[in-house]
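>>> sequence and predicted structure, then a few things I'm wondering about:
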Amino acid sequence: MRKVGISGTLGDTAIATLTVAALGSGIWLLHSGTAPKAPPQPPAAQAVTATATGGQGSGAPALPPSTPDRILIPSIRVDAPLTGLGLTGTGRLQAPVATNRNLAGWYRGGATPGETGTSLVAGHVDTATGPAVFYNLGVLQKGNTIDVHRQDGSTAVFTVYAVQVFQDSNFPDRTVYGAADRPELRVITCGGGYSRGTGYQGNVVAFAYLTGRR
């Protein structure tokens, strides 16, 4: 588990502290006889900067609320169903079940993807049996698109403007989870190197904003 202190809001819901369940076990890295390659990490050129904030205007007009049911990221071959994630009694953000490697989740306490605000989608980087849905998240590049299909039949199209790995010891809560005045999306998984003793050292986060609908 990793504890994330939230400064500000996530969507329209104020949260004092959010604990994000581990989104990868790394067990397969230790026990596979084929010495598998560790998940790719984003290069520094893809990081958030003062000018890399998707600042090409306000993007597309916000969409009305609608529950998302699928996420597609063509550039890394993600096509996965979405399940709603809530908080446990101890304040932890539920992780998608690890028995389905091709499953991601969206935080239903925040904005739905396409609404004004910050929407959060989380998924495992791996499970005990191998790579999972967001194993290649670190390969994303600025300008790649993320499609989120919604139950009202619309698809919210987001454009990536940064991809960055953050260490647990210096996780920028406000940058990742802070309130937004336009529709924003964060896609998050484990990353930042792996230690046998402590597991993954941080998180890979993709930042995107709404640029269209279909």
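That came through, no problem.
>>> only C-alpha atoms for contact and neighbour calcs from this point on.
Fine.
>>> tell me which residue is most central in the chain.
Central residue of the chain (CA atoms, centre = their mean): residue 187, 1.7 Å from the mean position.
>>> does it belong to a helix or a strand, and which?
strand 183-195 (DSSP states H and E).
>>> contact partners of that strand?
Strand 183-195 is contacted by residues 22-24, 26, 39, 41, 62, 113-125, 134, 137, 158, 165-167, 176, 200-210 when judged by CA atoms under 8 Å, 6 or more residues apart in numbering.
>>> the residues you listed in helices, which ones?
In helices, judged by DSSP state H, the following of these are found: residue 176.
>>> endpoint to endpoint, stretch 40-53 covers what distance?
Taking CA to CA, to the nearest Å, stretch 40-53 runs 23 Å from one end to the other.
>>> check stretch 106-121 too.
When the termini of stretch 106-121 are compared using CA to CA, they are 4 Å apart.
>>> so how far is that stretch from its chain's centroid?
11 Å (CA atoms, centre = their mean, to the nearest Å).
>>> rewinding a little: tell me how far the residue nearest to the centre of the chain lies from residue 122.
Counting by CA to CA, the gap from residue 187 to residue 122 is 6 Å.
>>> before we move on, what about residue 36?
Distance, residue 36 to residue 122, using CA to CA: 23 Å.
>>> and here is the other one:
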Amino acid sequence: MAAGVVALVLAAGGGWLLHDGTDGLGGPPLPAPVPPASTAPTAAPTGTAKPTPAPAVPPLAASVPTRIRIPAIKVDAPVTGLGLTPSQQLDTPPTDQRNLTGWYRDGTAPGAAGNALVVGHADTRSGPAVFYRLGLLRVGDTVEVSRKDRRVAVFTVDSVRVIPKRDFPDALVYGPTERAELRLITCGGKFDRKTGYESNTVVFAHLSKTR
């Protein structure tokens, strides 16, 4: 299934990555307010335009990701491959493994040309999880993805947004791109015990270095 189709499933699913382990903690941290237009991140609020491309770094060949490191928020976690559930929703990492992220294995590999998708729980019933602090990332922070081929793809954050599930911009988040990009996604925004989190926190990043 193409990434664009999966986007529709993710946006409509509503129940993925929804747990209430952060009761009493106020929910996952939110991104900083967007600065004035002259200095704002390039991700368009309408979801119809693409971020302004940064200078291209030659993409790598596809290879399975094995670990993700985000120094700014102290994430150092293994990556597991995820497929689709029988109801055609993206599966999630096991909730009993709080420090585990999931990569959509039928999509783009991190470092290869296109949009790679990595998801993680913000919390579980036992407390904060791997992507709980995702909203604290800032433009210019880095994300390092180690791969099975022993290469490391380093991504630079372009923007961080909290996007209501009801208005999820599929084309912006999952649309095709010629350069290598990365999307990190978890739950965010307000939490309701009946409906779960109302939004997703999404990090937009581009490949800026390989080693």
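Thanks, I have it. Being a predicted model, the structure only gives us computed values, none of them experimental.
>>> what's the TM-score here?
Overlay of the two chains. TM-score (TM-score structural alignment, normalised by the length of structure 2): 0.87; 199 aligned residues with a CA RMSD of 2.1 Å.
>>> more neighbours: which of residue 36 and residue 122 of structure 1?
Between residue 36 of structure 1 and residue 122, counted using other CA atoms under 10 Å, residue 122 has the larger neighbour count: 28 against 13.
>>> from residue 183 of structure 1, how far out is the more buried one?
Relative to residue 183 of structure 1, and taking CA to CA, residue 122 of structure 1 is found at 17 Å.
>>> and for residue 123 of structure 1?
Distance from residue 123 of structure 1 to residue 183 of structure 1, by CA to CA: 20 Å.
>>> can you check residue 203 of structure 1 too?
Separation of residue 203 of structure 1 from residue 183 of structure 1 (CA to CA) stands at 22 Å.
>>> more neighbours: the two, which one.
residue 183 (28 against 24).
>>> map that one onto structure 2.
By TM-score structural alignment, residue 183 of structure 1 lines up with residue 180 in structure 2.
>>> hmm, back to that, so how far is the strand holding residue 187 of structure 1 from its chain's centroid?
Distance of strand 183-195 of structure 1 from the chain centroid (CA atoms, centre = their mean) equals 5 Å.
>>> and what of stretch 161-176 of structure 1?
Remark: stretch 161-176 of structure 1 is offset 11 Å from the chain centroid, using CA atoms, centre = their mean.
>>> touching, residue 212 of structure 1 and residue 157? I think so.
Yes - if you go by CA atoms under 8 Å, residue 212 of structure 1 and residue 157 touch, sitting 4.9 Å apart.
>>> which of these two has more neighbours?
Set residue 212 of structure 1 next to residue 157 and count neighbours by other CA under 10 Å: residue 157 wins out with 21 against 17.
>>> contacting residues around the more buried one?
Counting by CA under 8 Å, 6+ apart, residue 157 of structure 1 has contacts 145-148, 210-214.
>>> do the same with residue 118 of structure 2
101-104, 182-185 are the contacts of residue 118 of structure 2 under CA under 8 Å, 6+ apart.
>>> and with 10 Å instead?
Listed by CA atoms under 10 Å, 6 or more residues apart in numbering, the contact set of residue 118 of structure 2 reads 65, 68, 79-82, 101-105, 109-110, 182-186, 203.
>>> excluding chain neighbours, what is closest to the match of residue 183 of structure 1?
residue 113 (4.2 Å; CA to CA, 6 or more residues apart in numbering).
>>> counting neighbours, what do you get for whichever residue in structure 1 pairs up with the one you found?
By TM-score structural alignment, residue 113 of structure 2 lines up with residue 116 in structure 1. Using other CA under 10 Å, residue 116 of structure 1 is surrounded by 23 other residues.
>>> next: residue 77 of structure 1.
11.
>>> what do you get for residue 157 of structure 2?
So residue 157 of structure 2, with other CA under 10 Å, has 22 neighbours.
>>> mind checking the longest helix of structure 2?
What stands out as the longest helix in structure 2, according to DSSP H, is helix 3-13.
>>> how about the strands in structure 2?
Using DSSP state E, the strands of structure 2 run over 65-70, 75-82, 101-104, 114-120, 123-124, 127-128, 142-147, 152-164, 180-192, 196-210.
>>> just put those in CSV and tack on distance to residue 41 of structure 2.
Formatted as CSV, the strands of structure 2 follow (distance: least, CA to CA, whole Å):
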stretch, distance to residue 41 of structure 2
strand 65-70, 19
strand 75-82, 23
strand 101-104, 25
strand 114-120, 18
strand 123-124, 27
strand 127-128, 27
strand 142-147, 15
strand 152-164, 5
strand 180-192, 15
strand 196-210, 10
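>>> what is the burial count for the residue lying closest to residue 160 of structure 1 once chain neighbours are set aside?
In space, and not counting its chain neighbours, residue 160 of structure 1 is closest to residue 208: 4.1 Å by CA to CA, 6+ apart. Per other CA under 10 Å, the neighbour tally for residue 208 of structure 1 reads 27.
>>> check residue 39 of structure 1 too.
Per other CA under 10 Å, the neighbour tally for residue 39 of structure 1 reads 22.
>>> need the counterpart of residue 148 of structure 2 in structure 1.
Aligned by TM-score structural alignment, residue 148 of structure 2 pairs with residue 151 of structure 1.
>>> tell me how far residue 66 of structure 2 lies from residue 147 of structure 2.
5 Å.
>>> quick one: neighbours of residue 211 of structure 1, just the number.
Quick note: residue 211 of structure 1 (other CA under 10 Å) scores 22 neighbours.
>>> list the contacts of it.
Applying CA under 10 Å, 6+ apart, the residues near residue 211 of structure 1 are 54, 56-62, 114, 145, 156-160, 183-184.
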